[in-house]
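Trainee: Got a predicted structure here, sequence first:
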Amino acid sequence: MLLELDVRNYALIDSLSIPFGPGFNVLTGETGAGKSLIIDCLGLVIGGRASADSVRSGSDSALVEAVFDISDVPEAARIVAGLGIELEPDGTLVLSRQVWSHGRSQCRVNGRMVTATALAQLGSALVDIYGQHDYQSLTRPARHMALLDSFGGQDHLEAVERYHARYREWLQVRGELSELRAKARDRAQRIDILSYQVDEISKAALSPDEESSLLRERQIIANAERLHEAAERAYSALYECSDVQGRSAYDLAASALAELEAAARIDPALAETCAIVSQVCDEMARVATALRSYRDSTDYDPGRLAAVEDRLSLIARLKRKYGDTVADVLEHLETARRQLELLSGADERGLVLERAEAELAAELLAQARRLTERRREIADRLGKAVCRELEGLNMPQARFLVAMGPVESDNIASSDGAEVALGASGADDVEFMFSANVGEEPRPLVRIASGGELSRVMLAIKSVLALADEMPTMVFDEVDQGIGGEAAQAVAQRLRDIGRVRQVLAVTHLPQIAASAQRHLGVYKEVKDGRTAVAVRPLEGHERVGEIARMLAGERPSQVTLEHAREMLGDGQEIPR
């Protein structure tokens, strides 16, 4: 139950502290006094959308706090416990919402900061606000499925959520499968191209340093004759007779070594020099051997040159197609192989998706059938319950029913030869139907011409749903649209009846409804320090009589009107304070 609402710096509200009581509470005041503004504050503190525009001009932030007693609200207590927040021993719970002028907002539960989502979840277990916009929104069939399901209870809602989860999974699988099928031709073409590329590069059997090696070999073969002659001349000079006396460089070095060896036997100081010359002779012999070998192996081979040229041409062709270097070509090969592997695995992926889609479709169809059966039973109960409510709202001949039919959807599930269209909520489409008079067939709510009829139908539906889910506090913002006379009295009586088992807050312009409330709050504007502000005060005694009279006849009621107001208040106080 809502105990108190405190508001600071919200729109036209400077500072307000509004006490609420059990049973039926009513807010009245002239048009534009700020009644709906108070309902907006309550909506904000239970998780509604925050806007920087709501901050009072000249203030840094707006603050709204709501104090609840949740001693008898186990669902709210469960949510609070899930947030890790301890409850006060008396069951008191304080929700607060602060909104800054720069747009940021902050949510707290018993002083502990929480997310806006958590606040909204908790608020939905405490208060159900039925605002002015809800009247028209409830005429839209798109809303009817959720309302019907909510009447089915927690077990049914959990079954609906399980269907939702599977439906989303099914759509995801279908989307991926459809994408695979749509791209099948492109995929086949891509596989052909990649297969050719992998085959072409693989057959070439390239190595990273092959090109530079071939270029060197080509240069050697092309200059084989020159290289042969150079090696021959060098060998001859080094090891064969070269000078006019027929001696080579090696011969001269060997002669020098012989002289030094003879001298070293006389003077050992020459031994080291002798050793060096000996090493020189050995190195010259080895070089001569290498030159002879190189000379003998260096021959012009036109066949090998042609093979090298062909290989270089192949490498050049591959580079033109796949990269600037051999390394680029080899990298392209690895990339093509990976892509080919992925694309080749798409067929297998398609089979996996087809099996998954079939399994999900079968499961969804089974769930959808169970939901349909359950909804038929829920629809029957809801229709009867709303009709009972309408009878109490001075519409004894009214008929209300829930029409059910197959949903219109492009998403078709097939299983065991059956094809069924499925939507996000199952295989069903529902719409609320209504007839006010005997002999008239029920029609969609959107076609109800009378605003008064629509208001009472909406009140009946909302009452049934709220009582079914044990909502502790019900808020009705101008539930009296389009009604008067006996209908107004019937609505007042129904709100008072609901107040016996729930806390009710109603914003009204009808004196019949205001007079039926247990607690009457007057909303008005006042000017303080040169600024307009919304004010609220409890109305009792003469003040309440005066407010009812104002609602009956305007600002200057006659004595007859005042007496009528007293009579109405006397009739309306059947519930003790």
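Mentor: Everything's here; your move.

Trainee: rest of the way, CA atoms for contacts and neighbours
Mentor: OK.

Trainee: who's in contact with the closest residue to residue 502 other than its chain neighbours?
Mentor: Leaving aside its sequence neighbours, residue 502 sits nearest to residue 472 (C-alpha to C-alpha, 6 or more residues apart in numbering; 5.5 Å). When the contact criterion is C-alpha atoms under 8 Å, 6 or more residues apart in numbering, the partners of residue 472 are 1, 73, 125, 126, 127, 502, 503.

Trainee: Kindly recompute the last result at 6 Å.
Mentor: Contact analysis of residue 472 by C-alpha atoms under 6 Å, 6 or more residues apart in numbering lists 1, 126, 502.

Trainee: Starting from residue 100, give me the distance back to it.
Mentor: The spacing between residue 472 and residue 100, counted by C-alpha to C-alpha, to the nearest Å, is 30 Å.

Trainee: which stretches of the stretch 451-577 of the chain form strands?
Mentor: 473-477, 503-507, 519-528, 531-538 (DSSP state E, counting those that start in this stretch).

Trainee: got those strands as TSV, with mean neighbour count columns?
Mentor: Formatted as TSV, these follow (neighbours: other C-alpha atoms under 10 Å):
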stretch	mean neighbour count
strand 473-477	22
strand 503-507	26
strand 519-528	18
strand 531-538	17
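
Trainee: Could you say which one of those strands comes nearest to residue 258?
Mentor: For residue 258, the closest of these is strand 473-477, at 125.4 Å, according to C-alpha to C-alpha.

Trainee: on that earlier part again, export the strands of the stretch 451-577 of the chain as a markdown table, with columns for distance to residue 303.
Mentor: Shown next, in a markdown table, are the strands of the stretch 451-577 of the chain (distance: least, C-alpha to C-alpha, whole Å):
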| stretch | distance to residue 303 |
| --- | --- |
| strand 473-477 | 100 |
| strand 503-507 | 104 |
| strand 519-528 | 109 |
| strand 531-538 | 105 |
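
Trainee: one more structure, for comparison:
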Amino acid sequence: MIEEMYVKNFVLIKEARISLKPGMNVFSGETGTGKSLLIGAISLLVGRAAQTQWIRAGETEAIIEASLDLSKNSQARLWLKNNDYPLEGSVLILRRILNQEGKNKVYINGIQSTIKQLATLTDLLFDLTGQFEQQKLLKEGMAGEILDLAASQWKIKAKMDFNEALRQYQQAYGNYKEMLLKKETALENLTQKEERVDFLRYQISEIKNAKLETDDEDIGLETEKSRVKNASQLLAWCQTFEELLYTQDASIISSLESRALSLDRLGAGDASLRNIKKEIEEALNHLHEVHQLSFQFGSSIDLDPSRLDQIESRLFELQKIKKKYGGSLSDAKKKLIQLEGELNLLSHTEIQLQELDKNLEITLHEIKILGAELSRLRNITARSMEEKINKQLKELAMVGARFRVVIESLDGKESSHFTKNGLDVVCFLFSANQGMKEAQLSRVASGGELSRILLAIKTALLFDEEPLSCLFDEIDTGIGGGVAEIVGRKLKQISRIHQVLCVTHSPQVAALADHHYVIHKTPDKHTTKTHISILEGIKAREEEIARMLTGIEITDKAKAHAQEMLSFSENK
């Protein structure tokens, strides 16, 4: 339930903070005051598309914020918990910011979120009804969605729950579609098989003939290439190093050994000299090790001039393999495994197609069984829906009207006609008067009739949901007098379970409200401001309802009528 709305720089609203209450809340005002702005603001909080022209002229951004009480909405609380959004007590804060660049910011309890997540959450919190929803009612596929919503909410005596039946069907349908895609790919592979097989074999042969060893063979060869190119200079360096350490007169090692021996003669009992001798001996040991490494390195140098050609030839071959098959020798080895797997798959295409056809037949049989169960559950729901909606239509002063749900099964037709929701095409038929033939809503229902049909559907469905904030934007369009009063009573009935927010031009509807808000606009220098305020006290309400009855000039007779209407509504 919405407890408070905050709107800033939204169309004509400069800034408004509105406290909303349980029960039936109505909003009225003269034509052009922007009665639907609050509903429009809330529609942004349910994730609907925004337009930059909705930002008040001269401002850079618009802010829409709502505080909601979730104490009676367990589904919304569970969604927040499952999606890691904080919830202190039962208060939810939704916030959406629009800016001139067309970018939106969305916050759920202070955490920045996405439009998609906002829409998913608010689907558990709001139900919007207006002229847009009336047109949606006429769209192809909408009848099926409404019937399935009823089937998922109403408890039907059956072996299988509708939601579970739909889940199993959609899983089987998904498997079927996946297998069809695999079959299509296999058939394409079969068509191009010979050409592809030859190409795969060529690539596999090319990689295998390269006889790839380690993943870093090319790095080792680059090192060896540098050594071979500088072989003469490296060998000369090793020989010079050998002479410096050992063979020349006064070599480093012979000189150090001589110095060490002289220390024995000069200071055998001197501890400091012994330490110096020890360090010299350790240095000699290290030099011997360095000499050994230098000797081994020099011995490994290949002076064969043909070796450089061999290395460069091998590096050229490896570079070609790397360039064609992934960028590295490791990637080329992985590519070889992939190519061999594809070749093996192509070699078994005919067998794969046979297995796919067999599995497709099994899954199609499963789809038909599950689809038939869905059809059965839908037919049960359809009869119950007809009964409930026809009852509602009678209560809405459409005594001779008939509403019927027609379900055409696609079973027996080609599987390409099947949909992700089953084997059924659902259509709503309507007749406004007794004796008239039923036809599709789009052909026979007027605007006022559509309003009442939509209200009847909403009433039938809403009573089986957790408490929502139900928004009705001029649901009374095209009706008046006694029918408008009946619509008001229906909204009042809904408000016993759900919070109702209703924009209305009908005094009959407004008189039945628990809380009445008036919307008016005033000029402000070069712009116009819209204000929303609650009517406090019976006199204020009488004045507004009298205005709704007569227009600008409020007569005593209109006031008396308004007083009578309010008195009558209090006794209902």
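Mentor: In hand now; what should we look at? Everything quoted here is computed from the prediction, not taken from an experiment.

Trainee: where exactly do the helices run in the stretch 351-500 of the first structure?
Mentor: Ranges of helices within the stretch 351-500 of the first structure are 451-468, 485-498, based on DSSP state H, counting those that start in this stretch.

Trainee: Kindly present those helices as TSV, with separate columns for mean neighbour count.
Mentor: Shown next, in TSV, are the helices of the stretch 351-500 of the first structure (neighbours: other C-alpha under 10 Å):
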stretch	mean neighbour count
helix 451-468	21
helix 485-498	20
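
Trainee: Out of those helices, which gets nearest to residue 434 of the first structure?
Mentor: helix 451-468 (8.4 Å).

Trainee: Can you check which part of the second structure that closest one sits on?
Mentor: Aligned by TM-score structural alignment, helix 451-468 of the first structure corresponds to residues 447-464 of the second structure.

Trainee: residue nearest the centroid of the second structure?
Mentor: The centroid of the second structure falls nearest to residue 116 when counting by C-alpha atoms, centre = their mean (5.4 Å).

Trainee: mind checking which helix or strand that residue is in?
Mentor: In this assignment (DSSP states H and E), residue 116 of the second structure forms part of helix 115-122.

Trainee: and that helix, what does it pack onto?
Mentor: Under the contact definition 3 or more C-alpha pairs under 6 Å, 6 or more residues apart in numbering; DSSP states H and E, helix 115-122 of the second structure sits against no other helix or strand.

Trainee: average distance between that helix and the first structure?
Mentor: When the first structure is overlaid, helix 115-122 of the second structure sits 1.9 Å from its aligned residues on average, using mean C-alpha distance after the TM-score superposition for the first structure.

Trainee: who touches that helix?
Mentor: Contacts for helix 115-122 of the second structure (C-alpha under 6 Å, 6+ apart): 46, 47.

Trainee: Mean deviation, the very next helix or strand once past that helix versus the first structure?
Mentor: Counting by DSSP H and E, the next helix or strand C-terminal to helix 115-122 of the second structure is strand 126-129. Comparison of strand 126-129 of the second structure with the first structure after fitting gives an average deviation of 0.8 Å (mean C-alpha distance after the TM-score superposition for the first structure).

Trainee: quick revisit: with distance to residue 14 of the first structure as extra columns, can I get the helices of the stretch 351-500 of the first structure in a markdown table?
Mentor: Output for those, formatted as a markdown table (distance: least, C-alpha to C-alpha, whole Å):
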| stretch | distance to residue 14 of the first structure |
| --- | --- |
| helix 451-468 | 33 |
| helix 485-498 | 31 |
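
Trainee: and of these, who's closest to residue 148 of the first structure?
Mentor: helix 451-468 (8.7 Å).

Trainee: By how much does the closest one deviate from the second structure on average?
Mentor: Helix 451-468 of the first structure versus its aligned partner: 1.4 Å mean (mean C-alpha distance after the TM-score superposition for the first structure).

Trainee: Mind giving me the packing neighbours of that helix?
Mentor: Identification of packing neighbours for helix 451-468 of the first structure by 3+ C-alpha pairs under 6 Å, 6+ apart yields helix 346-392.

Trainee: relative orientation of the helix it packs on and helix 485-498 in degrees?
Mentor: 110 degrees (axes from the mean of the first three to the mean of the last three C-alpha atoms, to 10 degrees).
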